[in-house]
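S.K.: Sharing a model that was predicted from the sequence below.
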Amino acid sequence: MSTRPPLKPLDDALAELLERTRPLQQAEGVPTFEADGRVLAEDLVAALQVPPQDNSSMDGYAVRCAEIPDEGVVLPVSQRIAAGHAAQPLQPGTAARIFTGAPVPAGADAIVMQEHTGPAGESAVRILSVPQAGQWIRRSGEDVTRGSVVLHKGQRLDPAACGLAAGIGRDRLQVARRPRVALFSTGDELVMPGTIAPEQMPPGAIYNSNRFFLRQLLARCGCEVSDLGIVPDRRDATVDALQQASQGHDLILTSGGVSVGEEDHIKPAVQQLGSLDLWQIAMKPGKPFAHGRVGDAHFIGLPGNPVSSFVTFLLLVRPFLLRLQGAARLQPTAFLLPARFDWPRADKRREFLRARLDAQGGLELFANQSSGVLTSMAWCDGLVDNPPGRTIARGDAVRFIPLSELMA
């Protein structure tokens, strides 16, 4: 009698999955306005200083500190400098009216904010505080120096990064091509919302929630998605769907049908067309997971239970898709936070418990941690990563992975 292989640790499964993944080689140019969420395919080197010259960080007066030994000094105003306009050298014994962002005139070594000045007749100003050298001056290059790499290849761009790219004059960026993903679900029990009213649902039927959240998770990972719908529980239909999906796609992603039941046709269909490894991963929820190839496309099969499908996507499919795009950072940041709950039932598998932050920065636990309760994912702020065999007592520090990290 054959023995079932041991469950594969999650970290080993992820390492093996990433080892089988090579970044897509194609890159494309996109407007910087449209680069949010894309993975940079080049280092960005600054061709200028930011700011390009010393400038004022306040509305006020540019002065020489040596000419203001005490409070109350009155100086004539020799020029007015607005942002975007050139400045003349500061005449000795004078102040220059200056505005935020305007270039500091040669000879000035401090800015006195206008709140620390007072009237002194027409075209003069009274300095009410003794300035310190360099105060309220933003130095040329204090943000970006010419020749420096401001953004690195493999960085996933966000609004701040796009703004930084624009700040060095880049209106277009080279980014990794979006992964092309074919998505379909299997199961005769699945019904699309809108096709049958809730009160008319036949026995055993369920609405296909997985298709909705998987499609949106794929979009958040920067993918182009071809939604192939629901495939009937027949071997020939499954083979046809896989053959279609393998054309022009980098990944085929399915939900359900990766177990060993008589109506689970994904496994033999993938094996007929390509290769397949079925993994039993030591994680809860989400034990069944499949990876293989159909033609030139990767294949990943997720479990059918909605929370299992959601969690395995976040922990395995997301880093896989980021690696396809050449991203340098694949793993989310986790935090140690205090538990506001007891978890006395240790499990042999690594558990991912749905929890959310309370007002004091502790973690509350959703009452029902079943893999079929999608409400827990909509309710939670993230996942408590609980090692195998560990119980949790109220007040214990636990490892928490925010959904904001996992779904960025």
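M.R.: Perfect, thanks for sending it.
S.K.: From here on, just use CA atoms for contacts and neighbour counts.
M.R.: Noted.
S.K.: mind listing the helices for this protein?
M.R.: 10-19, 159-167, 209-220, 235-246, 266-273, 306-312, 318-324, 375-379, 403-406 (DSSP state H).
S.K.: Please name every helix or strand in contact with the first one.
M.R.: Other helices and strands packing on helix 10-19, by 3 or more C-alpha pairs under 8 Å, 6 or more residues apart in numbering; DSSP states H and E, are helix 318-324.
S.K.: what's the helix it packs on in contact with?
M.R.: 17-18, 21-24, 179, 221, 330-331, 406 (C-alpha atoms under 8 Å, 6 or more residues apart in numbering).
S.K.: Quick check on the residues you listed: which are buried?
M.R.: 17-18, 23, 179, 221, 330, 406 (16 or more other C-alpha atoms under 10 Å).
S.K.: before we move on, back to that, any idea which of the contacts of helix 318-324 is closest to residue 163?
M.R.: residue 221 (20.6 Å; C-alpha to C-alpha).
S.K.: give the contact list for the closest one.
M.R.: Shown in contact with residue 221 (C-alpha under 8 Å, 6+ apart): 37, 318, 321-322, 407-408.
S.K.: Check residue 39 too.
M.R.: Contact analysis of residue 39 by C-alpha under 8 Å, 6+ apart lists 153-157, 175-176, 325-327.
S.K.: And for residue 118?
M.R.: 125-128.
S.K.: Farthest-apart pair in those, please.
M.R.: 125 and 128 (9.4 Å).
S.K.: okay, these two: which has more neighbours?
M.R.: Each of residue 125 and residue 128 has its neighbours counted (other C-alpha atoms under 10 Å); residue 125 has more, 23 against 19.
S.K.: And that one, how far from residue 132?
M.R.: 18 Å (C-alpha to C-alpha, to the nearest Å).
S.K.: let's bring in a second model and compare:
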Amino acid sequence: MKKSVLLPFSEARESILATIKSKNYNAYHTVELIDAVNGYLAETILSPMNIPSFNNSAMDGYVVRKQDIDCAMTVLPIAGRLLAGEQKQINWPEKTCLRIMTGAAVPQDAYAVIMQEDVDITAHGIKFNTQTIKQGQNIRFIGESVKLGTEIFTKGEQLTIAKLATLATLGINQVNIFQPLRVAIFSTGDELTPIGQPLKTVNSIYDSNRFTLKLMLKALGCEVIDLGIVNDDLNLITNTLKQAANLADIVISSGGVSIGDADYIKQALEKIGQIHFWQIAMKPGKPFAFGHIDQSLFCGLPGNPVSSIVTFYQLVRPLILGLYGQTQQFKPLTFQVKTSNYLKKTIGRMDFQRGYLHNNEHGELVVSTTSQQGSHITTSFNQANCFILLEAERGNVQKGELVNVELFDKILS
């Protein structure tokens, strides 16, 4: 039997990302700002105003003119008081100061605002140490934070609470966000039992993959269509794939993509769709399939739980974020640190070992593996906060060698 050639991981990812450009997902809807949290912007937002929109005080204190503080120690009587939100004009005679509160509009000829803790109150007025006063101090100027017409957020950005707060300060109450991608999922395998039910036989296992996929998809803002467990039957799997493609933008299966006698995903996909690639030089996650059925994209994940998580994170997650317009997620931040223990590695495949990034006893940033790294051992994720990225051409790693690490984002942390 001819041995299949494994596609390098980098080429697999590039193939998936190239598909995004042709897909051109653009379905969006308009929502109130309060309902937009974690949504993905379907438009670039420009500021409709300056922030601040007027010069105002950053402190409770006293506002002075330049010409009124002409000696080292100046005492000025208070001519009036400025409050936040006031619209009235105030008479400000020469050789006086004004009491001002945080957020109040600063007069056009103001030189500085001196915070109340830096002055002395005397019977004749407010005593200032003019040697410490600098022009513009404690004044928030027009457009200092945001200028009218500047880009605030770009198309594809996910709207966190902090970003929504920024939009609220601009008076924006509605935004256009992408509609959630519809993702149909199902698991294959006669051995699988839904979680919460008694195991069917002594040889059965729980279908944890589908549960985990739901969690990760929801964290990415997707609408999940759960088609359950499908037995190892070519016709059943083929019909389920057809049904899923009619319902969803993306179809994700778990299991059945290897080369065993009961692995029917590849056969079914060849009948009703197209395979772009199948089997990748990565560990864990070698049996990963990517293709399409009609207008739906298809991702066939391995059945082993760790392999399923790793391939979803490294290959499916960028696909989903890319469809939402998040192009910056294609190149995750990686950096090098020393490993605090020996890492077993076979040359030939890109290895994504689960790691724990931490400070050692000397305060140095190091990474260590988390328990055993088998593709079925999900406990390797329990204490992990990063992937240790070991290149395909690299072999075993000795303690103290430099390795690349990639911190988990929110769907795994």
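M.R.: Looks like it arrived, so ask away. Quick caveat: nothing in here was measured; it's all calculated off a predicted structure.
S.K.: Are any of the contacts of residue 221 of structure 1 buried, and if so which?
M.R.: 37, 318, 321-322.
S.K.: what ranges do the strands span in the stretch 301-408 of structure 1?
M.R.: 335-338, 350-357, 363-365, 382-386, 397-402 (DSSP state E, counting those that start in this stretch).
S.K.: Would you convert these into a markdown table that also reports mean neighbour count?
M.R.: Below are these laid out as a markdown table (neighbours: other C-alpha atoms under 10 Å):
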| stretch | mean neighbour count |
| --- | --- |
| strand 335-338 | 16 |
| strand 350-357 | 23 |
| strand 363-365 | 22 |
| strand 382-386 | 22 |
| strand 397-402 | 20 |
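S.K.: Tell me which of these sits nearest to residue 259 of structure 1.
M.R.: strand 350-357 (20.2 Å).
S.K.: ok, back up a step: now the strands of the stretch 301-408 of structure 1 in CSV, please, with extra columns for distance to residue 314 of structure 1.
M.R.: Output for these, formatted as CSV (distance: least, C-alpha to C-alpha, whole Å):
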stretch, distance to residue 314 of structure 1
strand 335-338, 17
strand 350-357, 11
strand 363-365, 19
strand 382-386, 10
strand 397-402, 11
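S.K.: Figure out which of the ones you listed is closest to residue 260 of structure 1.
M.R.: strand 350-357 (22.9 Å).
S.K.: Name the residues that touch that closest one?
M.R.: 10, 282-285, 363-366, 369, 376-377, 379-389.
S.K.: same thing with stretch 300-308 of structure 2?
M.R.: Residues contacting stretch 300-308 of structure 2 (C-alpha under 8 Å, 6+ apart): 208-209, 252-258, 265, 283-290, 311-312, 374-378.
S.K.: what sits against the alignment partner in structure 1 of residue 117 of structure 2?
M.R.: Under the alignment by TM-score structural alignment, residue 117 of structure 2 pairs with residue 115 in structure 1. Contacts here follow C-alpha under 8 Å, 6+ apart; on that basis residue 115 of structure 1 touches residue 60.
S.K.: now residue 242 of structure 1
M.R.: 252, 269-270, 294.
S.K.: What about the residues you listed, which one has the most neighbours?
M.R.: residue 252 (27 neighbours).
S.K.: thinking that residue is in contact with residue 295, fair?
M.R.: No. Counting by C-alpha atoms under 8 Å, residue 252 of structure 1 does not reach residue 295; the two are 10.6 Å apart.
S.K.: so stretch 370-383 of structure 2 corresponds to what in structure 1?
M.R.: Under TM-score structural alignment, the match for stretch 370-383 of structure 2 is residues 366-379.
S.K.: Show residues contacting the matching stretch.
M.R.: Contacts of stretch 366-379 of structure 1 (C-alpha under 8 Å, 6+ apart): 285-286, 305-308, 353-356, 380.
S.K.: burial measure for the counterpart of residue 137 of structure 2 in structure 1, as a count.
M.R.: Counting by TM-score structural alignment, residue 137 of structure 2 lines up with residue 135 in structure 1. Residues within reach of residue 135 of structure 1, counting by other C-alpha under 10 Å, total 16.
S.K.: what do you get for residue 247 of structure 1?
M.R.: Going by other C-alpha under 10 Å, the residues that sit close to residue 247 of structure 1 add up to 15.
S.K.: what separates it from residue 101 of structure 1, distance-wise?
M.R.: Relative to residue 101 of structure 1, and taking C-alpha to C-alpha, residue 247 of structure 1 is found at 54 Å.
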